[in-house]
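**Student:** Okay, sequence plus prediction incoming.
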Amino acid sequence: MTTTERAAASHLLPSAEPLALIAADGSPVPDPALELPDGEVLLRLYRGMVAGRRFDTQATALTKQGRLAVYPSARGQEAAEIGGILALRPQDWLFPTYRDSMAVVARGVDPVEVLTLLRGDWHCGYDPYRANVAPQCTPLATNTLHAVGFAHAARIKGEDSVSLVLLGDGATSEGDTHEALNFAAVWQAPVVFLVQNNGYAISVPLAKQTAAPSLAHKGIGYGMPSVLVDGNDAAAVHAVVEQAVARAAAGEGPTLIEAVTYRVESHTNADDATRYRDRAEVEQWLARDPIARLKQYLTDRGLLDDARQQEIDARAEAEAATLRERMNVDTELDPAELFRHVYAEPTAALRQQAAELTAELTTGDQA
């Protein structure tokens, strides 16, 4: 490799340490590579995180009450979820995973419709085109390919749209992610990969998934700029994603972002995290709470007082109460819905199956 080639490749490498704008104690951390969002944006981030955590705890409670079949909590990852989402423009698209429910809600999707998947009623309970949010991806990493294909198609059609795809550290071990990163870089597709490295792929720690210095370092292998950011610093995540979205929109191609954060709760309510990690590790990360961090920063600068805090908390609590009330209503299931959205025009086989089911249900009712 020539000196020129080395210089050209050096800009693809992430920093040695995660970029940050606000330290764990709430103090500012100036960084020449990032611009601190203004006070109004920081307040929006804070409101979003408080509401997101309250939604998350309410969904967890609904699972314990039998109202949801399963729920993957994102507690502790609020800065990465909300910081990334609020950096999107209205015309941009989000490609979320099953753990990104609070991000989908923050994008403007009805929370009850979001939880329809986790209640087991629909694979996707909302209209993706209403808020530019693709269906939540349950199979690991398949949404990475969806995002790249969608972004590439948007560019071909001349649309000003960027795709943000959310994935976890475990998804980076999947072949789909490799293919998505490779195609995105070759096609220079307007897509941003935001990896929420929360430490574990169910019970598998990051050290057993990769020997790379960081997941962000993988970007150079695809010829893609990469960024390593403190995933518990909402300001830094927002700034990094905003930069990446601007690059993609300007035709400068994709970016790989690794946000270092932590999954405080178990993988889902069906998982026992005490079997593979100790409480001391969790306590260490609880001390880096992303909401407490931003709250301290805002309070120190007079942007957040008791009255505003009470208003934010009250709104989050009201939204949780409404969600609880609506989720405690039994769903009226229509078996005919099984056939309604398989094809735009039902096939002969589907029509026959639907008729057989209707006849069987009618016979059962009469009996």
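**Tutor:** Cool, got the structure.
**Student:** going forward, measure contacts and count neighbours with C-alpha atoms only.
**Tutor:** Noted.
**Student:** Quick check: chain neighbours aside, which residue is closest to Ala87?
**Tutor:** Distance criterion C-alpha to C-alpha, 6 or more residues apart in numbering; nearest residue to Ala87, sequence neighbours excluded, is Glu242 at 5.0 Å.
**Student:** Would you point out which residue is most central in this protein?
**Tutor:** When the chain is reduced to its mean C-alpha position, the nearest residue by C-alpha atoms, centre = their mean turns out to be Asp100, at 4.0 Å.
**Student:** check contacts around the residue nearest to Leu21 when sequence neighbours are not counted.
**Tutor:** Spatial nearest neighbour of Leu21, chain neighbours left out: Val29 (4.5 Å); criterion: C-alpha to C-alpha, 6+ apart. For Val29, the contact set (C-alpha atoms under 8 Å, 6 or more residues apart in numbering) comprises 20-23.
**Student:** second one coming, line it up with the first:
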Amino acid sequence: MIQILNEDGKIVNEDAMPDLSDDDLVELMRRMVYTRVLDQRSIALNRQGRLGFYAPTAGQEASQLGSQFALEQDDFILPGYRDVPQLIWQGLPLYQAFLFSRGHYHGNQMPEDVQALSPQIIIGAQITQAAGVALGMKNRGKKNVAITYTGDGGASQGDFYEGVNFAGAYQAPAIFIVQNNRFAISVPVEKQSAAKTIAQKSVAMGIPGFLVDGMDVLAVYKVVQEARERAVNGDGPTLIETLTYRYGPHTMAGDDPTRYRTEDMDSEWEKKDPIVRFRKFLEEKGLWSEEKENEVMETAKEEIKAAIKKADKQEKQSVTELISIMHEELPANLKEQMEEFKEKESK
């Protein structure tokens, strides 16, 4: 497993340290703290009935944000449903992220400068899509990558093998990240595969594979940065497994993690918290303080409050409006439905 910072925030692999400025390091920490607050507020909003579908992210900030920090603006992100933070830091306005959770179509309309698809709900479907996006980039001579995320459960899907194998066969500039948070909803990773790691599955597909400490933001950044360099230089895709942990439930739709996780396991992983370990590292360098962290938290709360208010003001979508933007030319069945709902909405 590749690791740069241990649980105490000490460098254990000096040679692997990425070339990041002090400002970069502070910005990474700011984003992780902000995202932790966003997760806490999103859970509260969900419980209040003000958000719809939500998958908690606490514990996975290093995996999510360390990888996104290694990207360029024109790289293409194909996220899973837990990967909204990467979209936000790539440029998706926060209020649109809230609208996505509510099922509003505007939450799926990416700004022109954000190269991404909406979070995929179907487990693993984004992996085959990423292979196709990456091949398209290669064929057009673009020096960018397609990056996609799934969990350990996604690595048990047929789409995982098809997508990664296809990208390898065509040397497409793709990065496949499996965020191994130990449980596919409730099934432990040990029961999903006889393989000791997910990263080793890359061997059968003939591409590089890396096992990374997913609670170590510097290690994640470094491995993704190098994978991106290989991809844009024509050396094909990379499979990266980040060992991480989600502190909350699988989603807020009724999952109870106490039925399949022990208190001892939770306590063990809380000691590896990505924010705590990075905080220790930055404080030792004189780059972070409790005052600075509190400022970030307060800013996050204010911006979240403003974003949810803006989402509340978004005009509610109608069925006819949704149908009208589904196709350039509506097929016969949707034309019938359009007329049916026009009549209902006019009453």
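**Tutor:** Received, thanks. Only a predicted model underlies this, so the values are computations on that prediction, with no experimental measurement involved.
**Student:** Mind telling me the TM-score for this superposition?
**Tutor:** For this chain pair, the superposition-based TM-score is 0.94 by TM-score structural alignment, normalised by the length of the second structure; 346 aligned residues with a C-alpha RMSD of 1.8 Å.
**Student:** if we can go back for a sec, where's the aligned residue in the second structure for the residue nearest to Leu21 of the first structure relative to Gln314 of the second structure, distance?
**Tutor:** Residue correspondence to the second structure (TM-score structural alignment): Val29 of the first structure is matched to Val12. To Gln314 of the second structure, Val12 of the second structure is 49 Å away according to C-alpha to C-alpha, to the nearest Å.
**Student:** Likewise for Leu20 of the second structure?
**Tutor:** Using C-alpha to C-alpha, Leu20 of the second structure is found at 39 Å from Gln314 of the second structure.
**Student:** re earlier: give the equivalent position in the second structure for the residue nearest to the centre of the first structure.
**Tutor:** Alignment note (TM-score structural alignment): Asp100 of the first structure maps to Asp83 of the second structure.
**Student:** Surely its match and Ser67 touch.
**Tutor:** No. Counting by C-alpha atoms under 8 Å, Asp83 of the second structure stays clear of Ser67, with 11.2 Å between them.
**Student:** residue ranges for the helices of the stretch 201-350 of the first structure, please.
**Tutor:** If DSSP state H, counting those that start in this stretch is used as the criterion, the helices of the stretch 201-350 of the first structure fall at 234-249, 279-286, 290-300, 306-327, 348-366.
**Student:** picking up where we left off before, nearest to Ala153 of the first structure, of the contacts of Val29 of the first structure?
**Tutor:** Distance to Ala153 of the first structure across the contacts of Val29 of the first structure (C-alpha to C-alpha) is lowest for Ala20, with 33.8 Å.
**Student:** Near the aligned residue in the second structure for that closest one, how many other residues are there?
**Tutor:** When the second structure is aligned by TM-score structural alignment, Ala20 of the first structure is paired with Gln3. Look at Gln3 of the second structure: counted by other C-alpha atoms under 10 Å, it has 21 neighbours.
**Student:** Gln3 of the second structure contacts Lys222, doesn't it?
**Tutor:** No. When contacts are counted by C-alpha under 8 Å, Gln3 of the second structure is not listed as touching Lys222 (9.9 Å).
**Student:** and Lys310 of the second structure, what is it in contact with?
**Tutor:** When contacts are counted by C-alpha under 8 Å, 6+ apart, Lys310 of the second structure touches Tyr95.
**Student:** what's the counterpart of it in the first structure?
**Tutor:** Per TM-score structural alignment, Lys310 of the second structure is aligned with Arg326.
**Student:** how much space between that match and Gly66 of the first structure?
**Tutor:** 14 Å.
**Student:** same deal with Trp93 of the first structure?
**Tutor:** For Trp93 of the first structure, the distance to Gly66 of the first structure equals 32 Å [C-alpha to C-alpha].
**Student:** Which residue of the two possesses the greater neighbour count?
**Tutor:** Taking neighbours as other C-alpha under 10 Å, Trp93 of the first structure and Gly66 compare with Trp93 leading, 25 against 11.
**Student:** I'd say the more buried one and Ser161 touch.
**Tutor:** Yes. Trp93 of the first structure is in contact with Ser161 according to C-alpha under 8 Å; the separation is 7.1 Å.
**Student:** Tell me which residue of the second structure matches up with Ala169 of the first structure.
**Tutor:** In this structure residue 169 of the first structure is Asp, not Ala. Match for Asp169 of the first structure (TM-score structural alignment): Asp152.
**Student:** Show me which helix runs longest in the second structure.
**Tutor:** Longest helix in the second structure, counting residues (DSSP state H): helix 22-47.
**Student:** That one maps to which residues in the first structure?
**Tutor:** Going by TM-score structural alignment: helix 22-47 of the second structure matches residues 39-64.
**Student:** for the stretch 51-200 of the second structure, what spans make up the helices?
**Tutor:** 61-69, 84-90, 94-102, 125-139, 158-169.
**Student:** Now do the longest one against helix 158-169, angle only.
**Tutor:** What separates the directions of helix 125-139 of the second structure and helix 158-169 is an angle of 20 degrees, with axes from the mean of the first three to the mean of the last three C-alpha atoms, to 10 degrees.
**Student:** Next, the mean deviation of helix 125-139 of the second structure compared to the first structure.
**Tutor:** Following superposition, helix 125-139 of the second structure is found to deviate from the first structure by 0.6 Å on average (mean C-alpha distance after the TM-score superposition for the first structure).
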